[in-house]
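Pasting the sequence and the predicted coordinates here, then a few questions.
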Amino acid sequence: MEGALERALKGEGVFAFPGVLWVRGPDAPSFLQGQTTRDVRRLKGPTGTLFLNHKGQIEEAATLFPHTEGFLLAPWGRLEDLKARLKRYIVFDQVELVELPLYRLVYADRREALGESGEGAWPSELYPPFALLKGLPLLEAIRGELPQAVGLEGLVDRGKGCYVGQEIMARTEGKAVHRRLVGLQALSPSAALGPLSFEGRAVGEAKLLLPTPFGLLGLGVVRQEVPFGAEVEGDEGRFRLLPWPFGGEAWSEQRS
C-alpha cells in the first residue's frame, strides 16, 4: 500500500467511488439553487459544492455535474446521507432523487469525472491518506464547520440568492473567523480524536487522524491565536500544529 500511495501522490491513477444522485424534475434547478452553495445557473462543468444547515455549518458535500435533464451529484461522503439531506427539504417541489450506478472518478492529478466502472482504480482505503497528504478536503474533517473556517469559502457563490445557510454566510462575509483548519502531527502513539487544549484552555478539536508512511497525521480545527508549531494536548496524547496542506516539514524526518 505504501508504494501505491507514493505513486498516487506523484499523480498516477484514479480513485473510484460508487453511487451518483440524479436530481431531476421540473423544479430541479430552483430546488437545488435553494440548497447548494454554488450558483447552478452558471454551472459549466464539474465543481465542488457544499450543503449547509441553518447555522451555516457544513452538513454534506459533493461534486456537482451539469446534466441535460437536471443535475448529478457525486457525494464526498455516503450517498444515503446526501439523499436524506436533500429529501428533508422537498415539500411541494416537483423533484425526484434517483440513485445511479455511476462512479465518481477522482484522478490523482485532481481532475474529476463520472464513469460507469471503477475497474483499475486504487483501493478505496488509500484515498483518506492520499487526500490528507495531497491537501484535498475530507468530509469527516469539515462536517459541522463553517466553510471559511476550513478553507472552503471558494465553494460559496456570494450573491446567488437564498439557500439554506445563506443568512449566516452573508453575515460573516469579510469577517475573520475564530477557528481554522490545521494539520496535526501526533507526538505520542496514544493520540486520539477529541478536544484539544493549549496552555490549559480548550482551543479546538482533533477531527481526523490517520496512519501514514510519515507517522500519525491528521486534521483539527483550532482557534486562530494558537500558533503553528505549538504543541496541544488531547485527551490521550499530544499533537504539533502544522499548516495544511502540509509542506515538506510534515514528512522531513525519517519514516516511521
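Nice, I can see it.

drop to CA atoms for contacts and neighbour counts, all remaining ones
Will do.

which outside residues touch the helix or strand hosting Pro29?
Using DSSP states H and E, Pro29 falls within helix 28-33. The contact list for helix 28-33 (Cα atoms under 8 Å, 6 or more residues apart in numbering) reads Asp39, Val40, Arg41, Gly70, Phe71, Ile90, Asp93, Gln94, Val95, Glu96, Tyr163.

how about a cut-off of 6 Å?
Identification of contacts with helix 28-33 by Cα atoms under 6 Å, 6 or more residues apart in numbering yields Val40, Gly70, Val95.

Put this next to the first one:
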Amino acid sequence: MSHPSLPKPPYDDHATPALCLLEDQGVLAVSGPDAAKFLQGQVTCDVNALAIGASVGGARCTPKGRMQASFRLLRQDEHSYLLGMPAERVSALQAELSRYAVFFKVKLEDASAQWIRLGLLGELQPLLTQLPEHHSALAVQDNAGLPELWLPQEAATSADTLTRLSECCASASPDRWQLARIRGGFAEVCADTSEHFIPQMFNLQVLGAISFRKGCYTGQEIVARMQYLGKLKRRLYRFALSQGPCPAPGEDIVDADGKVIGEVANAASHADSLEMLAVVQTDAAQSAALSLCQHPQTQLQLLPLPQDAQLAAALQQQQEEKSP
C-alpha cells in the first residue's frame, strides 16, 4: 500500500501543528443492517448513543472481562462503523468477532488498505478548514486519544490534499506521536498484552470508553462487578525511565525484592525522553525502587497523568456508594 508523503519540516513542540503518518495503525470496518446491534453486544462503549460522524473509545473483552483489543470507534453512516486500532490486532479481532457475526446481518472487513490514518499534535478543527471542500476526511476527536484525521486512500494521495496539509502542518515522527499519547494517558492493547487487562486497568472508565448503562455485552458482568463491587488493585500509571532501551509491551516491572508488581503497556523514546505507561499494583506504584525485570539498572520515576484527578474522584465516589 502506498502512503502519502507528509511535510518534511521537523516537529519541535505543540506551538506548530504537526501530523504523523500512523503506519502501524489499521481499521476494521463493520457494516450492515445489524451493525449497531451487533457491536452493542460486543464492545464496552455505547454504540447506540453514537451520532453519525462521532467517535468514542472502547474495548472488546473476553467473557472473563479481559481486553482483546482497544480501539477508537467511528460511526461513518447509518449502518457503517470503523474501528481504529493497531494493525496487528485487526485480523485477530475480525476472526474473534466473526464467530458471533454469523447470527447478524453484518459484514466485517479489514479496511486498513482503504484508509490513511494521520495523528495530529495540535487542534483538529483549524486543519479541517484548510482541506479541499470535498476532502472526504473523517475527524476522530474524543476522550480516548489525540485527534486524528482519517483519509480515504484515494483522497490521501490527492496532490491538492497533500499541498494543503503541508502548508499548515509540520511532520511529527512516530516516536514523538507515541510519546504524546503516553503523556496523555492513552494506552492501547497490542499482541503481547492481549487478554492481560480488564478495561478499568487502562483507566477507560474515566475516558468515556465504558458504558455502565447500556446493558449486556461480552465481558460486561466482570467489568460491572469491578466497578460496583470490586476493588481495583492494578491500574495504568505513567513512568519516566532513567536509562536503557525502550521496553517492550508485556515486560515485567519489579520492586526492590524482585517481586513482579506490574507490566509495561506502551513505551516511547524521543529526543531525551524515555517514558512508558504500565499497569502496576496501586499499593506499589509510589515505590522509589521500581525497575524493569529484564533491565534492573533502569529505575522508574512516577509521573502524573491528566486523568489523576478524575480517577481520585471516581474512587472516592465508588467508596461512598459502598459505604452503609
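Nice, thanks for sending it over. Quick caveat: nothing in here was measured; it's all calculated off a predicted structure.

against structure 2, where does the helix holding Pro29 of structure 1 fall?
Using TM-score structural alignment, helix 28-33 of structure 1 corresponds to residues 35-40 of structure 2.

quick one: that stretch to structure 1 mean distance?
When structure 1 is overlaid, stretch 35-40 of structure 2 sits 1.1 Å from its aligned residues on average, using mean Cα distance after the TM-score superposition for structure 1.

rewinding a little: of all the contacts of helix 28-33 of structure 1, which comes closest to Arg179 of structure 1?
For these, the minimum distance to Arg179 of structure 1 (Cα to Cα) is 29.1 Å, reached by Val40.

so how many other residues sit close to that closest one?
Val40 of structure 1 has 19 neighbours, counted by other Cα atoms under 10 Å.

which residue sits closest to it in space, ignoring its chain neighbours?
In space, and not counting its chain neighbours, Val40 of structure 1 is closest to Gln33: 6.0 Å by Cα to Cα, 6 or more residues apart in numbering.

where's the one you found relative to Thr49 of structure 1, distance?
Per Cα to Cα, to the nearest Å, Gln33 of structure 1 is found 11 Å from Thr49 of structure 1.

More neighbours: those two, which one.
The neighbour count for Gln33 of structure 1 versus Thr49, taken as other Cα under 10 Å, is higher for Thr49 (24 against 19).

mind listing the helices for the stretch 101-250 of structure 1?
In the stretch 101-250 of structure 1, the helices defined using DSSP state H, counting those that start in this stretch lie at 127-134, 139-142, 166-172.

thinking again about what came up before, now, the contacts of helix 28-33 of structure 1 that are in helices?
If you go by DSSP state H, those have nothing in helices.

how about those in TSV, adding distance to Pro227 of structure 1?
Shown next, in TSV, are the contacts of helix 28-33 of structure 1 (distance: Cα to Cα, whole Å):
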residue	distance to Pro227 of structure 1
Val40	38
Gly70	46
Val95	47
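
ok, so of those residues, who is nearest Leu138 of structure 1?
Distances from Leu138 of structure 1 to the contacts of helix 28-33 of structure 1, taken by Cα to Cα, are shortest for Val40, at 22.8 Å.

Strands of the stretch 51-200 of structure 1, start to end?
58-67, 70-75, 96-107, 112-115, 179-186, 194-198 (DSSP state E, counting those that start in this stretch).

which one of the ones you listed lies closest to Pro213 of structure 1?
strand 179-186 (12.5 Å).

equivalent range in structure 2 for the closest one?
Under TM-score structural alignment, strand 179-186 of structure 1 corresponds to residues 234-241 of structure 2.

Now the matching stretch on structure 1. Mean distance?
Stretch 234-241 of structure 2 sits 1.7 Å off on average (mean Cα distance after the TM-score superposition for structure 1).

quick check, distance from that stretch to the centre of its chain.
15 Å (Cα atoms, centre = their mean, to the nearest Å).

Can you get me the start-to-end distance on stretch 215-232 of structure 1?
Taking Cα to Cα, the first and last residues of stretch 215-232 of structure 1 lie 17 Å apart.

Nothing else from me, thank you.
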